[in-house]
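1. give me coordinates for this.
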Amino acid sequence: MSALTPPTDMPTPTTDKITQAAMETIYLCKFRVSMDGEWLCLRELDDISLTPDPEPTHEDPNYLMANERMNLMNMAKLSIKGLIESALNLGRTLDSDYAPLQQFFVVMEHCLKHGLKAKKTFLGQNKSFWGPLELVEKLVPEATEITASVKDLPGLKTPVGRGRAWLRLALMQKKLSEYMKALINKKELLSEFYEPNALMMEEEGAIIAGLLVGLNVIDANFCMKGEDLDSQVGVIDFSMYLKDGNSSKGSEGDGQITAILDQKNYVEELNRHLNATVNNLQAKVDALEKSNTKLTEELAVANNRIITLQEEMERVKEESSYILESNRKGPKQDRTSEGQALSEARKHLKEETQLRLDVEKELEIQISMRQEMELAMKMLEKDVCEKQDALVSLRQQLDDLRALKHELAFKLQSSDLGVKQKSELNSRLEEKTNQMAATIKQLEQSEKDLVKQAKTLNSAANKLIPKHH
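-> As a prediction, the model looks like this:
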């Protein structure tokens, strides 16, 4: 029986394994991200409850920040592990076009941005991780050369671009881990840039700094002059850390489909957030356009006022010249009254000139404000274009995930059909085995009867032989 029964590969999940999976759970937006080796699985929070223990509310800022730190730490583990393995298999110097290396820098950028204090500027709040990286040269003298090289690069215009260039130069120098450890050990300096529960201020930052030591085994070479680091879109491509469905066991089909569906839900949620961001940016652009229209109207009114003042000044000049001419020709007794009129005209002219200067200053201020508004609109339009490109990329990933889901569903149906056929074959084999066992028992019984008969005949023959003699 046991030899004819086909072996099964479907282990029964135990409570210990489920609890262990729950302990390895991290949170991203409204989804749970579970790590199992090289797997990255997303599950919506309302889908399952693995432990009866009460959990803190998701509205608690400290709870959310802790989950974000765990997310980023696990993503850093995946990125660094994948980068080292792929680089060792590749066996050559890496450049800026290498996809795992690009994703590593994106993940590091998200880690450095976590919990940054926002600085208010003319265009709104700005968060940049270049400020903390500048502190490294004060802690490690070897980093002075990197910071100076970044500041001398002509193509970098934003603090974000300088921070990205610094990370690449530190990786080429194989000192990234050392610099990050030196920075994390100075919490009193980092508190100026980060919130108290940011990743760089907690234990997760030290863990990531320790993981970076493994990157010293790879060689990288970047050309900073021709690369546009200011306008790159820092989106994490989760598909790079997912295994192919063909390499997993057939018993994990349900888990794969659930993971793919959760991935799809996460991408749709991220897509919704990006649409909301684009709508907010569009509203800001509309407000700036209205403000620009208002400034244009005010500029036209100011130009009309300047023209009117110029005409009045010309008229005053003509009157003053006429008065001077009449003073020369007129009698002396009229000169006193005319002199008074002339002084009043000069006073009026002085007031009009001062008013004209004030209007010109106001016009210059309005023109400078308009130029700043136009610059802000251009930057917002550029940001909108970048968000739209990221949205297109995410939609493409969503389509790929849907196609993978259909393929896995088809494979699952095929595997279910194969299981049914095997179970039917197994039942048939069991019936045949039972029949064969019954036949064997009958044969054994008949053999025993024959043996008894043979013994009886043998004993009878032995009795007959002496009598014959």
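
2. going forward, measure contacts and count neighbours with C-alpha atoms only.
-> Will do.

3. what's the first helix or strand after the host helix or strand of T296?
-> Element membership for T296, per DSSP states H and E: helix 253-329. For helix 253-329, the succeeding helix or strand toward the C-terminus, using DSSP H and E, is helix 335-468.

4. hmm, back to that, just the angle between the helix holding T296 and helix 335-468, please?
-> Angle of helix 253-329 versus helix 335-468, following axes from the mean of the first three to the mean of the last three C-alpha atoms, to 10 degrees, is 170 degrees.

5. just checking, what packs against helix 253-329?
-> In terms of contacts (3 or more C-alpha pairs under 8 Å, 6 or more residues apart in numbering; DSSP states H and E), helix 253-329 is packed against strand 39-44, helix 335-468.

6. return the set of buried residues in the shortest one.
-> With burial defined by 16 or more other C-alpha atoms under 10 Å, the residues of strand 39-44 counted as buried are L40, C41, L42, R43, E44.

7. tell me what the host helix or strand of T19 is packed against?
-> T19 is part of helix 15-23 when elements are defined by DSSP H and E. Other elements packing on helix 15-23 under the criterion 3+ C-alpha pairs under 8 Å, 6+ apart are strand 31-36.

8. next, the structure of the following sequence, for comparison with the previous one:
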Amino acid sequence: MSEKSPCLSPVKKSFLGFNKSLWGPLELVEKLCPEAAEISASVRDLPGLKTPLGRARAWLRLALMQKRLADYLRLLITRKDLLSDFYEDSALMLEEEGAVIVGLLVGLNVIDANLCVKGEDLDSQVGVIDFSMYLKNDIDDYRSEERNSQIASILDQKNYVEELNRQLNSTVHGLQSRVDSLEKSNSKLIEELAIAKNNIIKLQEENQQLRSENNLILLKAQQHLEVAQGDVSLERDAYKQSRQGLDEMYNEARRQLKEECQLRQDVENELVAQVSMKQEMELAMKLLEKDIHEKQDTLIGLRHQLDEVKAINVEMYQKMQSSDEEMKKKNNVISRLEEKTNQITATMKQLEQRLQEAERHRTSAEDGSRRFKLDFAKKADSLQRQIEHREKQLQQLETDLKIEREWRQTLQNDLHRERETVSQLSTEALQINGLKKEFHRLQDENLQLKTVCEDQEQALEELGSKLSESKLKIEDIKEANKALQGGQVWLKDKEATHCKLCEKEFSISRRKHHCRNCGEIFCNSCSDNELPLPASPKPVRVCDTCHALLLQRCSSNAT
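-> The predicted model follows:
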């Protein structure tokens, strides 16, 4: 109901008399309701108003801001004796349709109006829509059906505009909830990225430690080979000088060879274990990459949703420009939300850059591990070649041993030296055992990391369940809001344990259902009806009693 409404503005031969103005009947409300005295006094005190039409417009805007416009007009319509001085006998305000229109204005009491009264040209004449063709006239009774259809179309358009307002409110709340969820997910992603960076740094440190240990092992092996070569040269000189005791030396050399072969196999087994550890590390990195890609996919999906919401908001903005001036505030809210979404997209881009940097670090680590594998393979090949050369030398020694068995006494001194080397090898075996213990410790740490990852996955699943519960609660709240807009009390689910009509107890098979008219809770059999309500033009669930009452009202209105 605005200042352009045909039921209050003077129209030719239908509403007001020729010498009457709109300010006259509105000024009578002060006598009928003392609360309206403040509005009329403030209108009289406004300095910029010069005409009765401007005062009437200012009075209507103040009544809208006070949320009492429908109440004031209802009091005015009941006094037809006073209105007869201002309206003609065939005017709409003196008939039953005027009361119906005032009843429709009750919905304006819910809206928070903030209209400007000062600084506007309220005295200027504004184009008025002529609704006289849709109103009753004694001359054109034969066209009443067409007029009723046109009035019904106007009411449908009004319901459509109200539905658009509700949808815009729901989209605004949905966007706010999405923005909150995006901010939470962004904080979680930042934390996960920090954890992943820490894990990568730890893995790099462990790789450096393993490299240093491998280098130490290779150096020690080279030193042992050099010592062995010196011993072999000394043995050759001793073999030329004395050929006694070669049989015992031969047996002891065989045993030493077996021990060295066993040591070599142990070293190879440890190397295989280290390679397996590296493979496990690579698998862990791949799993982290998969998680990152999945999160990126979710972020892309959220972006698409935000783009769709933006397109929907633009379309709704274009459609609602001609409907009401109040939609400008909602459009401002939508623009703020768009700024927030832009900020979120900027943060998402920063997160993507950080993810790319993490991937670069990971690729560099993979290149280092590949280089280490190649170096290790080359060193292993060189060791195998040296062992083969040593075996050839041993074959030559065996041929010499068959010839030189006479020099045994001089070789006993050399046997003592070789026993000392055996003791040194035993100390090295102890060091290798220590390395094995460190390897087991690393395995335990890896298991702990896996448990931490599983705990985080469980936490994510719990968050998903909480989100689903929150969505269900939001739907319940929306239904409650719709019921409150209809002016009814929405009964909570916890307060009802039995059906209100059949008084049967609710269970898993017998679920609870709200009546959208009265707000009470019924079972499915007692509320298996659907009718359109004033709050919602679409058919909604209604109980049996409300269904019967609404049908009676419709039949009475039709008659």
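
9. how alike are these chains, TM-score-wise?
-> TM-score of the superposed chains, computed with TM-score structural alignment, normalised by the length of the first structure, equals 0.35; 197 aligned residues with a C-alpha RMSD of 4.1 Å.

10. ok, back up a step: give the buried residues for the helix holding T19 of the first structure.
-> Result for helix 15-23 of the first structure [16+ other C-alpha under 10 Å]: buried residues A22.

11. C-terminal to it, what's the next element?
-> By DSSP H and E, the next helix or strand past helix 15-23 of the first structure is strand 25-28.

12. what is the neighbour count of Q393 of the second structure?
-> Applying other C-alpha atoms under 10 Å, we find 12 residues neighbouring Q393 of the second structure.

13. what's around L425 of the second structure, how many residues?
-> By other C-alpha under 10 Å, 16 other residues sit near L425 of the second structure.

14. in a strand, it, correct?
-> No: under DSSP: H, G, I helix; E, B strand; the rest coil, L425 of the second structure falls outside any strand and is assigned helix.

15. tell me how far it lies from H224 of the second structure.
-> Taking C-alpha to C-alpha, to the nearest Å as the measure, L425 of the second structure falls 9 Å from H224 of the second structure.

16. cool, R360 of the second structure as well?
-> R360 of the second structure is 41 Å from H224 of the second structure, by C-alpha to C-alpha.

17. those two: which is more packed in?
-> H224 (15 against 12).

18. N271 of the first structure is in contact with L394, isn't it?
-> Yes: between N271 of the first structure and L394 there is a contact at 7.1 Å, judged by C-alpha atoms under 8 Å.

19. determine the set of other helices and strands touching the longest helix seen in the second structure.
-> Counting residues, the longest helix in the second structure under DSSP state H turns out to be helix 144-241. Taking 3+ C-alpha pairs under 8 Å, 6+ apart as contact, the helices and strands that helix 144-241 of the second structure lies on are helix 246-319, helix 327-403, helix 409-485.

20. the stretch 51-200 of the first structure: strands as residue ranges?
-> 119-121, 124-126 (DSSP state E, counting those that start in this stretch).

21. could I get those in JSON lines, plus columns for mean neighbour count and distance to L417 of the first structure?
-> Formatted as JSON lines, the strands of the stretch 51-200 of the first structure follow (neighbours: other C-alpha atoms under 10 Å; distance: least, C-alpha to C-alpha, whole Å):
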{"stretch": "strand 119-121", "mean neighbour count": "10", "distance to L417 of the first structure": "61"}
{"stretch": "strand 124-126", "mean neighbour count": "10", "distance to L417 of the first structure": "57"}
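
22. including distance to E312 of the first structure, could the ones you listed go into CSV?
-> CSV is the format used below for these (distance: least, C-alpha to C-alpha, whole Å):
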stretch, distance to E312 of the first structure
strand 119-121, 43
strand 124-126, 44
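
23. mind listing what the residue positioned nearest the centre of the second structure touches?
-> Centroid check for the second structure by C-alpha atoms, centre = their mean gives S181 as the closest residue, at 4.2 Å. Residues near S181 of the second structure by C-alpha atoms under 8 Å, 6 or more residues apart in numbering: none.
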